[in-house]
Structures are given as C-alpha cells and as structure tokens.
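*Asks:* one predicted model, sequence on top.
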Amino acid sequence: MDISLIIAVAAVAIISVFLSPKANSNNAFFKGHSPGGKPPGLLILTFSQVTTWIFARSLLNAAILGFYYGIWGTLAYATYYLSFLTGAKIIDSVRFEHGFNSIQAFLTDRFGSWGTRCYNFVIGVRLISEVFANILVIGILFGVAGSTSYTAAVALFAVITLVYSMLGGLHASLRTDLFQMVLFLILLGGLTILVLTTGQLTSATLMFKSFVITDPGPVLILVALLQIWSYPMHDPVMMDRGFLADRETTRKSFYHAAWISFISIVLFGCFGIIAGASAISGEAMNAALLRLLGEMPMLMFNIILVISAMSTLDSTLSSSSKLVAVDMKWVEPSLTNGRITMAVFVLLGLLLVFVGNKDLFSAVAVSGTASMYLAPVIFFSLWGKRTDIPLWSYLSCFAMALAGAALYFTESSGHTHLLGESHKYTKLLWISLSVLAGGCLLFWAGMMSKHQHPTLTETTV
C-alpha cells in the first residue's frame, strides 16, 4: 500500500509541475492572471476556493469529529464552510461598496497603521501554521515521526510543491487547483460508491450518536455559527481569491464553493462516522477503517489527503508571497522576492515540523477564536459603514480575542482549569460568546464616546 501511495503521490506531483507555467509578470504571480492578462473564470475560481479550503487537516478533523461525536461532529465542522457565504458578503462590501482593493487597505482607512499591523499578525501566524500543518499530515501518512520515510516524505513533498509554486505563483496555483479538485472529486465519489456497496453507510450508522444539545457535537455547531461571521476575513487564501475576477464571477464562485465544500466535508466525515459506529474498544479510526473497508478504499482515503495537502500548500505559499510583497510591502513586489518569500515560509514550516512542536498543530484550532476580533469590524465598520469607531475600540477587541484564543488553548491542552471541568467545546462556546459580545460592546462604547466628545481627535499612531 505504501508503494501504491508513493506512486500516486509522485504522479500527482509530476502533473502539477507540468501544469505550472512560469510566471513572467507580477500580475500572473501575485494576481493569478493568465499570460494574456485575463483573470480566472468561474469554474477555476470556484474549484480553487474549494480545494484550498478543504485541506488535509480539515478532512482529518471532519472524520475524527465524526468518529467521536457522530454526524453532529461532522456537521459541526461542515458548518464552518458556510464561511463562503459570509465571505462573499465581506468581499462584495470591501470591493464594490467601499471601493478598496484589499482588506489591508480598508483597515488602514478605518484604523490607521495599527489596523493592518494587528491583521497582518493574525494572518501571518495562520499562513505559517497552515504550511506546517499540511506538511505534518504528509509525514504522518508515510511513517512515524523521526523515521527515514517520515523525513523523506516531508522533505520531498515540501520541495516539489515549492518548485511548482515558485514557477508560476498564484496563476500556477489556480491551474493546479483545477486539476487537483477534479481528481479530488473523482476519488471522493469513487470512495463513497465503494463504501455504499459494502453496506457500511446506513441511517443507523449515521445516527449512532443521538442529538443532545449539551453534547460536544451540537455545541461545536453553535461555536461554528458564531465564528463564521469573522472566520473568512482572517483567511488570506479565501480573501485573495475574492479580488481576482469581476463582481458576478466572484459572488457566484463563493456561493458554489459553499455547497460543494459542505457536501464534500460531510461525505468525508461519514468515513469517520462508520469507523466510530463499529470501532472496537480502544481501536483508532484508521485501524477501524482499514478493518471495515479494506486496503483499496484506504489507499483512496490517503490519496485524497495528499491531494488536499498539496493544493492547500501551494495556495498558502502564493498568499504568503502576496502578503509580504504586496500587502505588507516589506519587499519590492517582484518575481524574485515573491519566490524567496515562498521558500522562507516553507523553511519555517519545516522547522516547526522537525522541532516536533505539536502544540502549534493543536493551536491551529484557536484561529477561529482569534479571528473574532474582526466580527465587530465587519458588523460596525464594514456592513454598518461606521467611520467613527476609535482606535482604542479596535485594539481592545484585538487584545480580548487573543486572550480568548490563548485561554482556549491552555484550557483544551490541560495547562489550566480556570473554566472548570466541562468539555473543551463547551468552554470554547462560552469564550466565543464572550469575545463576540465583548467586542461588539467595545465598538458600541467607542461609537458612543465619539458622539459625546465630538471635538476629540483621533490620536495619530
């Protein structure tokens, strides 16, 4: 099976390299334009949105949540993909109602340089963690941490993906996303049919966990419904794709990505549900699936994970180069600097993998909480079109969200027990509610203070 997986991965990698035309302009590298200067069409943009958000860690999480919490756990993770609907509204407002060409430009207009500093910090950490997480998943598929096969798989995967990403930048990422998404859908469809023919996927299996509102699965659904308002705005990969095409194409790509992603995540999560419903006491999910389905379906299962990791990594690298060169303006936006930036982000990801810092892999789960500092920005400044929110409201909200994310991380990892002994998702629900309500209150208070003291001027930062 390992040999078959290696051959399959090598084939996908080689095709991806051949599909990556060398970028000869900044528009191709940073904006995804074709050699003729055309932006991506609806199909490419939609499939790119889907495949870059259905990454390896997401698929594993959907399956693992299904394994432990049944259909409710899988539905909870799928709920996060409704972020495409809120993301469509965010992009439409930023670009076509307010007239800005990036999220950073909007935040600078509203909150000055500190507006973008806070935002760039959050998305920079997210990009590095995504590079790390997707490389780490590949290593796990091929061997035990520290083994020769593990090290070789991690290094080769990172290098191959870096090579074709450096060749064509965002344009190459869009082209390979189309190929990788088509292959993903074929494999997912084939795997679903195989599972259906075995009779393992039944209504009884899907409902092996009953619905109890206080159970972790339903609680996580509520958490997702709170976080999807701000989650898309802190994801640079999704936001970058919102500034590539015309208004109608962009809007449709987000809407189609929402339902395709939701269905794909639920289908993949069902494999975890099957394993959870039939697992022997103490049996791991992969072991249960291998016993229930056999080697061929498990090979397809692992190939899907590899494809999703590759498609996400190349897009993450494209967004990283754009963040540093175009949005943050740390370097001149040239092809050379863009490629160097990609290499730096891969090296940072590899460093975290080989250092063995598993805490950061766990910490990726808190990004949704950290992103909630953007919810009041969206409600008041973006959709509410308020220009009278003071900087202290923004910075206070940012600090509170980071504190909430840090608290969830320490609570979920067992370092602290400040919130009692309840389940970590119950704690996350209360933290998310507090951050969202507190942030909106801070923005409202800031707005009121401006009205009470109209002669006060904003402090220049």
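*Replies:* Right, received. Where do you want to start?
*Asks:* drop to CA atoms for contacts and neighbour counts, all remaining ones
*Replies:* Noted.
*Asks:* what about Met296, which SS state?
*Replies:* What DSSP: H, G, I helix; E, B strand; the rest coil gives for Met296 is helix.
*Asks:* please tell me how far it sits from Phe268.
*Replies:* 16 Å (CA to CA, to the nearest Å).
*Asks:* who has more neighbours, the two?
*Replies:* Per other CA atoms under 10 Å, whichever of Met296 and Phe268 has more neighbours is Phe268, with 24 against 13.
*Asks:* please look at that one and Asn61 and confirm they touch.
*Replies:* No - counting by CA atoms under 8 Å, Asn61 is not a contact partner of Phe268; they are 9.9 Å apart.
*Asks:* what's stretch 63-74 in contact with?
*Replies:* With CA atoms under 8 Å, 6 or more residues apart in numbering as the test, stretch 63-74 has contacts from 62, 77, 206-209, 211, 216-218, 220-221, 265-266, 268-277, 285.
*Asks:* start and end of that stretch, how far apart?
*Replies:* 7 Å.
*Asks:* tell me how far the helix ranked longest in the chain lies from the chain's centre.
*Replies:* Ordering each helix of the chain by length in residues (DSSP state H) puts helix 148-198 first. Distance of helix 148-198 from the chain centroid (CA atoms, centre = their mean, to the nearest Å) equals 16 Å.
*Asks:* what's the helix or strand for Met448?
*Replies:* helix 424-452 (DSSP states H and E).
*Asks:* tell me, how many residues neighbour Ser102?
*Replies:* Neighbours of Ser102 (other CA under 10 Å): 17.
*Asks:* tell me how far it lies from Gly32.
*Replies:* Taken as CA to CA, the span from Ser102 to Gly32 is 15 Å.
*Asks:* now swap in Gly146 and tell me
*Replies:* Distance from Gly146 to Gly32, by CA to CA: 37 Å.
*Asks:* and those two? Which one has more around it.
*Replies:* Set Gly146 next to Gly32 and count neighbours by other CA under 10 Å: Gly32 wins out with 28 against 12.
*Asks:* putting a second one here so we can go through both:
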Amino acid sequence: MQATAIIGIFGLVVLASLVAAPRRATIEGFFGGATPEGRAPGLWVLVLSQVTTWIFARSLMNSAILGYFYGIWGTLAYAAYYTSFLTGGFIVGRLRENGAHSVQDWLGAHFGGVGVTCYNLVIALRLLSEVFANLLVVGLIFAAALPEVGIAREVSILLVAGLGLAYSAWGGLSAALRTDVLQMLVFLVVFALAFGALVTAPGFDLGAVLTATGTSGSWNGQVLLLVAFLQVFSYPAHDPVMMDRGFLADRETTRRSFVHAFWISTLCIIAFGFFGIEAALAGAEYEGQLIGTWSAMFPPWLFVALLVSLLISALSTLDSALASAARLVVDELRLTRRTLNGGRLAMVVFMVLGALLTLWGNQTLFDAVAVSGTASMFLTPVLLVGLVMGRQIALWSYLLGFGAAMLGAVAYFARDGAVFAAILPEGHKYEQLLVICVAVLVVGFAAVLAGAKRRV
C-alpha cells in the first residue's frame, strides 16, 4: 500500500512536470531561461527554483543523517552550507559590477583559458556528483519501499533518469525553472504536513531536539560546522546551478532572490534534520540511510510523505543540473554548436554517466559534498583578493592554489589509502577534513598574496 501511494503521488508530480514544461523550445530559453516571449524570470520563480535545487534529496538526507549521529550540531553544520546563498549573492553582485556575465567570464579575463579550464573541471565534477547522488537517493527510496522486488533500485533509477531527461532535454533551463516552481510548491505542502505531524506528535519535545547530541556525540558535528564556515565562501561559486541563476534577471531582483532563498532553504534543511534527531532520541536503529528507520518509527502516511518529499527534491535537482551541464558544454567549453540538439546531447551524456556511477559501491552521501567543497576552496583566496580587493593575481599563484585544493579533495576521498593515512592525523574523518581545509586555505592564500599586485 505504501509503495503504491509513493509511486502514484510521484507519478502525478512527474506528469504535472511534463505538462508544465514549455511546449516550444527556443535557444535563449534552453540556455538562458527566458520565457517564450523573451522575458527574464521573475523574483519568486528565481527564489523557488534556487530553493528547490538546493534542498535536493541528498541534502535532505544529509541533514537528517547528521542530525541522527551528531544531534542539533550535525543539522546546524549542514544548514551552515546554506549561507552560501548570502556569499553567492555577494559574489554574483561583485561579478556583475565588474561587467562579467559568469564566473568563467571573470576568470577568463584574469587567468585566460587555463584558469577557466581549471574551474570548468571542478564544476563538471560537481554536476556529475549532483546527478549521481540524487539518482542514488531515488534508488535507496524504492529499494526500501519495494523490498520484495530485487531490482527495484536499478529500475527506479533508470525510470526517473529517463523521465527527468525527457522534459529537461525538451526545454532546457526554461523547463527547469517552470517545473521547479511546481515541484517546490508541492514539496512545501507535502513536507509541511509531515513536519506538522512530527512536532504535534505525543512525546515530541522541542527542547530535547534543540539540545540533542545524537547517537555519536556532538563533537564531530561542531567540527563539521567549522568546515562549513571555511568552505562557504567558495562553495556557491563552484555550483553552476546557483551561479547560472545569478545572471538571468536584473541585479535587484537577483539580490532579493538570493536573500529569500537563504532563509527558506535553511528552515527546510533544519526542519528535515529534526526527523533524524527524533529518530536518535527515540533510540531507533540506523537502517538504510534512515529510510528503514523511519518506516518503523512513523505511521504509513507520514513515511510516504517523507519519501515523496525526497523524490520531488531529487527530480527538481536533476533537471537543473542537466540544464547547467548543457550550458557548460555548449556555452563555456564550446564542445558542440549552440543548438538545441547540442544541449540535449550534453544532457544525455551527464545523465548516463551519473546513472552509471550509481553502480559504484560508495553510498556515503556527504562524501560528495566534502570532496567538491574542498576542491572549490582554491576560489576563496582568488575571489577575495582578486574580485573583492581588486588585486591582479599571477597565473602561477592561481594554479598553485588550484593544485592544493585538488590535492586536498583527493586526500579526503582517499584518506584510507596508505599514502594519505600516513600524512593525515589520526582521528575522525571530519577532523581530518578540517585539517585538510585549513591546509588548503593556508597554501592558497600564501600563493595568491605572494603573486598579487595592485592593478595599474
């Protein structure tokens, strides 16, 4: 019965998304998000699109899982990444003041093709991880909802990948914007019902939730909060979904959209984290990325609402990631002509690669965030010194900072290997991540400041 309800509700959302997608695709709509009449998206279209693409399925699960293990500090640590809307809005404003039309535009003017290539490599990995992680959550949900069906995980991943690709490839960014609004409104209704049921349930204690230390203690959540603050300036700059939406409307509309997206998404992430914290307080065993835990804890309708919320957020992120992948391949890398078919081909490639990655054994959802967030940290000194302070930075400084960030990302990803295990201090992986982030920033700032000079 639960599986039928999940499939039925999600199917209706997919059908509505197909109906909401624009019937007529144009080049400017596909790559630039313009309406068929050529107008830029309005304030609340931007806000809802920003929010729904950032509170995606992986993020919701991460918030709940971190809340389960590290209590309120774990959830706050993940919520801290959502101050990226404030730092991202600041970066977009400075870029537009300098006449840049994208991050690549500004980097190209200061570091040439080499600098842009380094950046594009990082955001390509970011987009691929978005597709992979959200398809992975889809597979986990249907595997839990249909335990008697041995291939439920694989079939659900292929079906959602195909359906998401269908309307994304038809309308590109304009389709993503229109369907994001629909999907976000449905998500808010479904999630509000689930959250209301949680906080009004007998035995729910808000004070206990707000002081919870989780099943593993709060220390590692506090460490992760420090990591988030170290990464939060560069993190939005390497997210093409957020950056792409920073150049669609006028500057005032864009600024306001980032502020509204910040508080709405932060509240949603913290609220979803409550479900993980409550599971720990109830003494429930951790099972299947918390999905199995919730199935035993909550009444059937609440469990269905939670999983539908996750599925909607996964779908909304997939179309936006594919739209940004098309713009990256066509407008930035220029690997194909700026045509609808060129953009659609890029989408197919990213979706296929992301789906193939779900066959890989790693299902630790936060690792993708940690790795890409560390890789992006070369941008912190570059943007602060070059964009904010207005200094000219030598190419060698940029490349040294980039190399340090990439090495840091590899070190965290391969931390259990003999080489990095001998270098990194003993401790929890988040403590090791904090050390890596500090080292990356020290090397990056030292290199950038050594190679910086005043512009003539």
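*Replies:* Yep, that arrived. What you see is a predicted model, and the numbers here were worked out from it, not measured in a lab.
*Asks:* care to give me the TM-score?
*Replies:* Overlay of the two chains. TM-score (TM-score structural alignment, normalised by the length of structure 2): 0.93; 448 aligned residues with a CA RMSD of 2.3 Å.
*Asks:* follow-up on the earlier one: quick one: distance of the helix holding Met448 of structure 1 to the chain centre.
*Replies:* Worked out by CA atoms, centre = their mean, helix 424-452 of structure 1 lies 24 Å from the chain centre.
*Asks:* what helices or strands is it leaning on?
*Replies:* The elements that helix 424-452 of structure 1 packs onto, with contact taken as 3 or more CA pairs under 8 Å, 6 or more residues apart in numbering; DSSP states H and E, are helix 216-227, helix 367-370, helix 374-376, helix 391-412.
*Asks:* can we see that at 7 Å?
*Replies:* Where contact means 3 or more CA pairs under 7 Å, 6 or more residues apart in numbering; DSSP states H and E, helix 424-452 of structure 1 is packed against helix 216-227, helix 374-376, helix 391-412.
*Asks:* of all the ones you listed, which one is nearest Gly368 of structure 1?
*Replies:* helix 216-227 (6.1 Å; CA to CA).
*Asks:* how close does Ala224 of structure 1 get to Tyr231 of structure 1?
*Replies:* From Ala224 of structure 1 to Tyr231 of structure 1 the distance is 9 Å (CA to CA).
*Asks:* OK, contacts around the residue positioned nearest the centre of structure 1?
*Replies:* Centroid-nearest residue in structure 1: Trp53, 5.2 Å away (criterion: CA atoms, centre = their mean). Counting by CA atoms under 7 Å, 6 or more residues apart in numbering, Trp53 of structure 1 makes contact with Thr312.
*Asks:* go with 6 Å
*Replies:* Under the criterion of CA atoms under 6 Å, 6 or more residues apart in numbering, Trp53 of structure 1 has no neighbours.
*Asks:* next one: Val189 of structure 2
*Replies:* Val189 of structure 2 is in contact with no residue at all, counting by CA under 6 Å, 6+ apart.
*Asks:* which of the helices and strands packed on helix 424-452 of structure 1 is buried the deepest?
*Replies:* For those, the largest average neighbour count (mean count of other CA atoms under 10 Å) is found in helix 374-376, namely a mean of 25.
*Asks:* so it matches what in structure 2?
*Replies:* Per the alignment by TM-score structural alignment, helix 374-376 of structure 1 matches residues 379-381 in structure 2.
*Asks:* how much does that stretch stray from structure 1?
*Replies:* In this overlay with structure 1, the average offset of stretch 379-381 of structure 2 from its partner residues is 0.6 Å by mean CA distance after the TM-score superposition for structure 1.
*Asks:* how about Tyr430 of structure 2, what's its match in structure 1?
*Replies:* Aligning on TM-score structural alignment places Tyr430 of structure 2 opposite Tyr425 in structure 1.
*Asks:* that match and Ala257 of structure 1: what is the separation?
*Replies:* Going from Tyr425 of structure 1 to Ala257 of structure 1 by CA to CA gives 27 Å.
*Asks:* again, but for Gly146 of structure 1
*Replies:* 37 Å.
*Asks:* over to Met181 of structure 1?
*Replies:* Computed as CA to CA, the Met181 of structure 1 to Ala257 of structure 1 distance reads 12 Å.
*Asks:* can you check Glu97 of structure 1 too?
*Replies:* 22 Å.
*Asks:* neighbour-wise, which of those two wins?
*Replies:* Neighbour count, other CA under 10 Å: between Glu97 of structure 1 and Ala257, Ala257 has more, with 23 against 13.
*Asks:* counterpart of that one over in structure 2?
*Replies:* Aligned counterpart of Ala257 of structure 1 in structure 2: Ala261 (TM-score structural alignment).
*Asks:* show me which of the contacts of stretch 63-74 of structure 1 are buried.
*Replies:* Burial by neighbour count, 16 or more other CA atoms under 10 Å: within those this picks out 62, 77, 206, 208-209, 216-218, 220-221, 265-266, 268-277, 285.
*Asks:* just those: which are in strands?
*Replies:* Among these, no member falls in strands (criterion: DSSP state E).
*Asks:* quick one: contacts for Ser311 of structure 1?
*Replies:* Thr52, Asp177.
*Asks:* do Leu311 of structure 2 as well
*Replies:* Taking CA under 6 Å, 6+ apart as the definition of contact, Leu311 of structure 2 has no neighbours.
*Asks:* please identify the helix or strand for it.
*Replies:* helix 300-327.
*Asks:* which residue numbers in structure 1 does that helix align to?
*Replies:* Here helix 300-327 of structure 2 aligns to structure 1 at residues 295-322, judged by TM-score structural alignment.
*Asks:* picking that back up, include distance to Asp177 of structure 1 when you put the helices and strands packed on helix 424-452 of structure 1 into CSV, please.
*Replies:* What follows is these, written out as CSV (distance: least, CA to CA, whole Å):
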stretch, distance to Asp177 of structure 1
helix 216-227, 26
helix 374-376, 28
helix 391-412, 31
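*Asks:* looking at the ones you listed, which is nearest to Arg117 of structure 1?
*Replies:* For those, the distance to Arg117 of structure 1 is smallest for helix 391-412, at 10.4 Å, taking CA to CA.
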